[in-house]
Structures are given as C-alpha cells and as structure tokens.
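*Asks:* below is the structure, and that's it, no one-letter string:
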C-alpha cells in the first residue's frame, strides 16, 4: 500500500514538472500552456528547458483565484519544482543539446 501511494505521489509531482512539460510533451503543448498562463516569454531554450519553463511561469502575471482556486497554494510547489527540473534537465542534457542544435529554441 505504501508503494502504491508513493508511486501515485511521484506521478502527481511529475505532472507539473517543467522538464516533463517541455521534453516529454509536444512543442505545441508546452507553448500552449505558457500562452495560457500569459507569460511574457517569447521563446524557450531546449537546454535546461524545465528550469526555463518554471521561470516563465513565475514571470507571468499571478494566477487569479477566480481562474484557479488553488493558485495561491500552488506557488510554493512551483518554486520546489526547480529541484526535480534541474536534476531531470541534467539527465536529458545530451538529448536537449542535440534538439537545440537541430531545431533551435521553442517559440511560444
């Protein structure tokens, strides 16, 4: 039972991870999510894209409670996402360097 809860907690935590949203998802999904959050970012580098994704979310306007009732409560989780994003970005660094050299930055 503890293993199941741990797996569910890990899956839930990775759903919001910047690296998962940029490397494992499509480019259209990542750019759509950043446009929806009304960030002021124009492009996203593929190298360390999870960290850049998180910074773009923090650079946008504060999420209003009217649009997302859990918005103020999620701010600490966005800040905590820098740790797993940094680790995962480092793990996938060879792949993202290749993507950056062949496809360039992700336009938002």
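*Replies:* Cool, got the structure. This is a predicted model, so every value here is computed, not measured.
*Asks:* contacts and neighbour counts: CA atoms only from here.
*Replies:* Fine.
*Asks:* give me the contacts around whichever strand or helix holds residue 11.
*Replies:* Element membership for residue 11 (DSSP states H and E) is helix 2-15. Contacts of helix 2-15 with the rest of the structure, by Cα atoms under 8 Å, 6 or more residues apart in numbering, involve 20-21.
*Asks:* show me what counts as buried in it.
*Replies:* Neighbour-count burial for helix 2-15 flags residue 14 (criterion: 16 or more other Cα atoms under 10 Å).
*Asks:* now the helices for this protein?
*Replies:* With helices called from DSSP state H, the chain shows them at 2-15, 18-19, 27-36, 49-59, 71-80, 82-91, 93-103.
*Asks:* structure B:
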C-alpha cells in the first residue's frame, strides 16, 4: 500500500466516522444521542427519516466551535449524508413508524 492510498483511506475513514448518517443509522440511538449531547446541541430529538441531515443540522445548532474546523466539515458532510440518507430511506421510514424520533434529551414521556 502506498502512502497516498493510506492517506486517502484515512481521510475516508475519518469522514465516514463523522458522517451524520453513519452516526444515526448504523449506531444505536443512545450513541447517536450521546454524540449530539457532547456537541451541546439545542435539538431535543431528530427524525429517523433523513436523520443524517438532521444530525448535521443539530451539530450546527450548537454553541460555536472555537477552532472553526467543525463548520466546513459539517457542510461537506451534508452532501454525503443527503446521498446516504436517500439510500437508507426504506429502512428509516420503517424505523420512524416503529420507533419514532431519536430522543437526544430526556426519554419518552419524561420531556
């Protein structure tokens, strides 16, 4: 493996690990909610349908990142999440009907 290939694979891995769709569709609800709470988002819940885009918007709906690095990465991820959310649509529509929104703060019935 060349250095160029290793760098490309590393960047792709980092991008996918921060991808909103990967965070909400492939992880369990508690991990996705914990990640958004860590960002100190003001969102209370996100829908499962197009959850990757909702995740990214919730990250943007948090106190500003002092480093200034987060916003460009999130803007780049919006396109990737939109495409992946569309592919996952049959699954997320089913999960939305069965499980409802992903709660970030509080539990169902507790606010």
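*Replies:* Okay, I see it. In this text, all values refer to a predicted model and were calculated from it rather than measured experimentally.
*Asks:* residue 43 of structure 1 is nearest to which of the helices of structure 1?
*Replies:* When the helices of structure 1 are ranked by distance to residue 43 of structure 1, counting by Cα to Cα, first place goes to helix 27-36 at 8.7 Å.
*Asks:* now the closest one: which residue numbers in structure 2?
*Replies:* Counterpart in structure 2 of helix 27-36 of structure 1, with TM-score structural alignment as the criterion, is residues 29-38.
*Asks:* quick one: the matching stretch to structure 1 mean distance?
*Replies:* After superposition onto structure 1, stretch 29-38 of structure 2 lies on average 0.8 Å away from the residues it aligns with, using mean Cα distance after the TM-score superposition for structure 1.
*Asks:* and that stretch, how far from the chain's centre?
*Replies:* In terms of Cα atoms, centre = their mean, to the nearest Å, the gap separating the centre of stretch 29-38 of structure 2 from the centre of its chain is 9 Å.
*Asks:* as TSV, the helices of structure 1 with distance to residue 42 of structure 1 would be great.
*Replies:* Formatted as TSV, those follow (distance: least, Cα to Cα, whole Å):
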stretch	distance to residue 42 of structure 1
helix 2-15	23
helix 18-19	17
helix 27-36	9
helix 49-59	9
helix 71-80	20
helix 82-91	20
helix 93-103	16
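*Asks:* out of those helices, which one sits most buried?
*Replies:* Neighbour counts averaged per stretch over the helices of structure 1 are highest for helix 18-19, at a mean of 28; criterion: mean count of other Cα atoms under 10 Å.
*Asks:* quick check: that one compared with structure 2, mean distance?
*Replies:* Between helix 18-19 of structure 1 and the corresponding residues of structure 2, superposition yields a mean separation of 0.3 Å, by mean Cα distance after the TM-score superposition for structure 1.
*Asks:* need the contact partners of that helix.
*Replies:* Contacts to helix 18-19 of structure 1, defined as Cα under 8 Å, 6+ apart, come from residues 48-54, 81, 85, 88-89.
*Asks:* if you set the cut-off to 7 Å instead, what comes out?
*Replies:* Under the contact criterion Cα atoms under 7 Å, 6 or more residues apart in numbering, helix 18-19 of structure 1 has outside partners 49-51, 53-54, 85, 88-89.
*Asks:* with respect to residue 36 of structure 1, which of those residues is nearest?
*Replies:* Of all these, the one with the least separation from residue 36 of structure 1 (Cα to Cα) is residue 53, at 13.0 Å.
*Asks:* many thanks, we can stop here.
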